[in-house]
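K.L.:
sequence-free structure coming up:
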């Protein structure tokens, strides 16, 4: 099968890729198992040294990698650079902390000695999305490979150029052959890969539909999965909040990566007393974003990654307006480009409230009071994260238990950080990435009991 990646800004072809044959795929899976048998014996200190080198390879080639990200999925070039540099940071983080994370945990019992060891499990398959084509891969690969596992990547077809470069990062860093392999395959080969005896676990970042399908297949074969799926994050602004600062945070929270992020703020739940001021200032800030060629340093908003994504967003905008939402800004689409759009007076039952909107669409929602705001926030099948803006920090902390999501941020946009566990609840998936939690997902926590 042939694949082609296309620049969403101008429609030009970025690259052509040939899919693996059945035999080539089988060979790669076999090589992953062979590589695991030797890789697991490499000392942890050496694995950490190689990870440090991978981080340096990323920094040394940041312009090359950032350009590929932008060309393949349309992210403004300055955001692409930031993504590559963040990947380097996650490499440094696990290189510096893996020894502490993986050390034996002594537990006092009546035994002469009892402890928990952390052993690698084998080959871990990563099914990754296009929206953060480098970051999503490295936040899985850094802890997983360093724990002694081997990695297999099935990336989104529109970013196969990025996938090829990611594999090259590990090669340039000096990793042994086949410790990390890029699989150029169609999604219809996913079941074969998951069911193969080489693959011991699967991590997926993607849609709810994709996560459900992968979990079902993995379940039949009794294989562990970690799922990071969609989100419909609430951004709650209390009446005492610094509105100017809240607007600044909200602009990034919604429009970063042209809004194509599971953890982007999508539902802006505003107290009635500050609704008009916030909406007015937010609308002005969004209207000042410079749209254009994402390779231009001054571009703040680019196209969506594919035309079908822009079409879907436009349908959600149109449907919400028919349901009674007010169009306050934008609303127009031109091929892959969709204007940054703001809808006012959004309520439950509207597409802009109920559905995940993967693009530059912000839904403005009125709340009568704090209790109503949290009730609206919880009225979602997703559970990735919530932001609360307020000057009353202690009060905000006390209210954190009212949120069932995987993250609760005060006066900051929800974002991933190598030092903090990341993941969701409900239809947003299960399991955790990053921090020590992310490394523990794909190790065998083995109980060792010694009686003298």
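P.N.:
Received it, and whenever you're ready, just let me know what you need. Just so you know, these numbers come straight off a predicted model, no measurement behind them.
K.L.:
every contact and neighbour count from this point should use C-alpha atoms.
P.N.:
OK.
K.L.:
all strands of the stretch 201-350 of the chain, in order?
P.N.:
Along the stretch 201-350 of the chain, counting by DSSP state E, counting those that start in this stretch, strands occupy 224-228, 233-237, 265-271, 326-329, 333-334, 337-338, 341-344.
K.L.:
right, so of these, which gets closest to residue 19?
P.N.:
Closest to residue 19 of the strands of the stretch 201-350 of the chain is strand 224-228 (Cα to Cα; 25.0 Å).
K.L.:
residues contacting stretch 205-222, please?
P.N.:
Outside stretch 205-222, the residues that touch it by Cα atoms under 8 Å, 6 or more residues apart in numbering are 127-129, 136, 191, 194-195, 202, 204, 224-225, 227-230, 427-429.
K.L.:
so among these, which ones count as buried?
P.N.:
Among these, those classed as buried by neighbour count (16 or more other Cα atoms under 10 Å) are 127-129, 136, 194-195, 202, 204, 224-225, 227-230, 427-429.
K.L.:
the residues you listed in helices, which ones?
P.N.:
Secondary structure assignment (DSSP state H) places 136, 194-195 from those within helices.
K.L.:
format those residues as JSON lines; extra columns: distance to residue 29.
P.N.:
Below are those laid out as JSON lines (distance: Cα to Cα, whole Å):
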{"residue": "136", "distance to residue 29": "22"}
{"residue": "194", "distance to residue 29": "11"}
{"residue": "195", "distance to residue 29": "11"}
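K.L.:
which one of these is nearest to residue 265?
P.N.:
Of all these, residue 136 has the smallest distance to residue 265: 18.7 Å, by Cα to Cα.
K.L.:
structure B:
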């Protein structure tokens, strides 16, 4: 598959890039290993200063980075700028909290002196997607680099300029040349890099199929792996909810990033008592969404990232309609240039149809009716995925039943699901395993080394030795 910038608004190929030769890939792997040997011992103050500098660039150059994102994958420009600024916030989070998260953790074992020491593993291969081309990378890179690991980025084939901009970002911020490197390699070459003994761990954000392949390859090579895969997140609305707020948030939650988000709400499960009114308002609002040029400020939804994604989504919609689903708005493939797809609502969806069983990666929402709380929970869990869930209720007991009953990695009450550097991010079931962000994400790629020193065997540590 070509490594190229293809503008989603026109379908025009703007730039192409050559994949690395085996010799060039080898040179980058060698540099990563050599850099790690010294970088892991770099004073924390230096890593902290460099990451803080990266945050400054992400803020001050948000418009520049945003244009690259919009040009390569079609997200609205305002959202792209916000993505860069969110990346800056994540960097600053680890600048502020990284040292405490890496500090030795004392364990009470009586008279003996025991603790857990957290050490970096080495070069980490990150296989990243196109939908949040900066944010997905930063939420791996910021904790990895602050902890003393080095990064190797295999980015999606359609966002090569984002990959180059990120590599340049860390270099300009002061990180050593081999601390963060871009790998322009073909998909068929990924397994060889995973198997390389210099690569110590793997993280992937992508499809379920990619997760299964990479997980199997990492397992065969006995490498630690974090998998953040697809989702079919439920958005549950109960009679006590503030309906207008729920509807407005539902539209935003479905259409974020042109509907191309693993944590976008995709299945809207609404109590029978309020279903007719919710459907009326939701359909009306989806029908008013402004679709157009992502560089225009008023645009709410831009094009999908590729023609293949658009055709795949439309095929799922058509098969669902043929099975008996209804589309009160949208559902028709537009003519003209670009990879646009209209905001679409599907109702009366048969159980066996794609809309009921598969992830829809685009601006298509599916409505379901629920009889009561238990029925809503059953519908929410009736999916192979388990990433996030949004629940709308003003009853505490009801909210707690949803929190306990829904099989997901995250539950948000009266709010849409969103990633936040302060909160661990990840799922269960076919949505993957492991966590990103917060303390949990930083420690995924660390060796938790147990140390136990017999009482009286060594002199008490000095303050200087304890901080080494």
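P.N.:
Sure, I can see it. Given the structure is predicted, the values throughout are model-derived calculations rather than measurements.
K.L.:
related to what we said a few turns ago, reformat the strands of the stretch 201-350 of the first structure as a markdown table; add distance to residue 167 of the first structure.
P.N.:
Putting those into a markdown table (distance: least, Cα to Cα, whole Å) gives the following:
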| stretch | distance to residue 167 of the first structure |
| --- | --- |
| strand 224-228 | 22 |
| strand 233-237 | 32 |
| strand 265-271 | 32 |
| strand 326-329 | 42 |
| strand 333-334 | 35 |
| strand 337-338 | 30 |
| strand 341-344 | 37 |
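K.L.:
winner for burial among the ones you listed?
P.N.:
Stretch with highest mean neighbour count among the strands of the stretch 201-350 of the first structure: strand 233-237 (a mean of 30; mean count of other Cα atoms under 10 Å).
K.L.:
that one: average distance to aligned residues in the second structure?
P.N.:
Its aligned residues in the second structure lie a mean 0.5 Å from strand 233-237 of the first structure after superposition (mean Cα distance after the TM-score superposition for the first structure).
K.L.:
and the contacts of that strand?
P.N.:
By Cα under 8 Å, 6+ apart, the surrounding residues in contact with strand 233-237 of the first structure are 246, 250, 263-271, 373, 377, 382-390.
K.L.:
what angle separates it from strand 265-271?
P.N.:
Using axes from the mean of the first three to the mean of the last three Cα atoms, to 10 degrees, the direction of strand 233-237 of the first structure lies 30 degrees away from that of strand 265-271.
K.L.:
buried set for the biggest helix by length in the first structure?
P.N.:
Secondary structure of the first structure per DSSP H: the longest helix is helix 77-102. Using 16+ other Cα under 10 Å as the test for burial, helix 77-102 of the first structure gives 77-81, 83-96, 98, 101-102.
K.L.:
then stretch 35-49 of the second structure?
P.N.:
Neighbour-count burial for stretch 35-49 of the second structure flags 35-36, 39-40, 44, 47-49 (criterion: 16+ other Cα under 10 Å).
K.L.:
ditto for stretch 302-314 of the second structure
P.N.:
Across stretch 302-314 of the second structure, burial judged by 16+ other Cα under 10 Å covers 302-306, 310, 313-314.
K.L.:
start to end distance for stretch 284-293 of the second structure?
P.N.:
Start and end residues of stretch 284-293 of the second structure are separated by 22 Å (Cα to Cα, to the nearest Å).
K.L.:
pull the distance from that stretch to the chain's centre.
P.N.:
Taking Cα atoms, centre = their mean, to the nearest Å, one finds stretch 284-293 of the second structure lying 25 Å from the centre of the chain it belongs to.
K.L.:
then stretch 330-350 of the second structure?
P.N.:
Stretch 330-350 of the second structure sits 25 Å away from the centroid of its parent chain (Cα atoms, centre = their mean).
K.L.:
stretch 316-334 of the first structure too?
P.N.:
27 Å.
K.L.:
hmm, who's touching that stretch?
P.N.:
Residues outside stretch 316-334 of the first structure that contact it (Cα under 8 Å, 6+ apart) are 283, 287, 310-311, 314, 338-347, 350-352, 357, 361.
K.L.:
ends of that stretch, how far apart?
P.N.:
With Cα to Cα as the measure, stretch 316-334 of the first structure spans 15 Å from end to end.
K.L.:
give the contact list for residue 407 of the first structure.
P.N.:
Residue 407 of the first structure makes contact with 384-386, 414, 422-424, according to Cα under 8 Å, 6+ apart.
K.L.:
aligned counterpart of residue 339 of the second structure in the first structure, please.
P.N.:
Residue pairing (TM-score structural alignment): residue 339 of the second structure is matched to residue 336 of the first structure.
K.L.:
can you count the residues close to its match?
P.N.:
Neighbours of residue 336 of the first structure under the rule other Cα atoms under 10 Å: 22.
K.L.:
that one is in contact with residue 313, isn't it?
P.N.:
No. In this structure residue 336 of the first structure lies outside contact range of residue 313 using Cα atoms under 8 Å: 10.4 Å.
K.L.:
which residues touch residue 264 of the first structure?
P.N.:
Contacts of residue 264 of the first structure by Cα under 8 Å, 6+ apart are 231-233, 253-256, 413-414.
K.L.:
could you tell me where stretch 426-441 of the second structure falls in the first structure?
P.N.:
By TM-score structural alignment, stretch 426-441 of the second structure lines up with residues 423-438 in the first structure.
K.L.:
residues in contact with that stretch?
P.N.:
Here stretch 423-438 of the first structure makes contact (Cα under 8 Å, 6+ apart) with 101, 139-140, 143, 208, 211, 225-231, 381-385, 404-407, 417-422, 439, 441.
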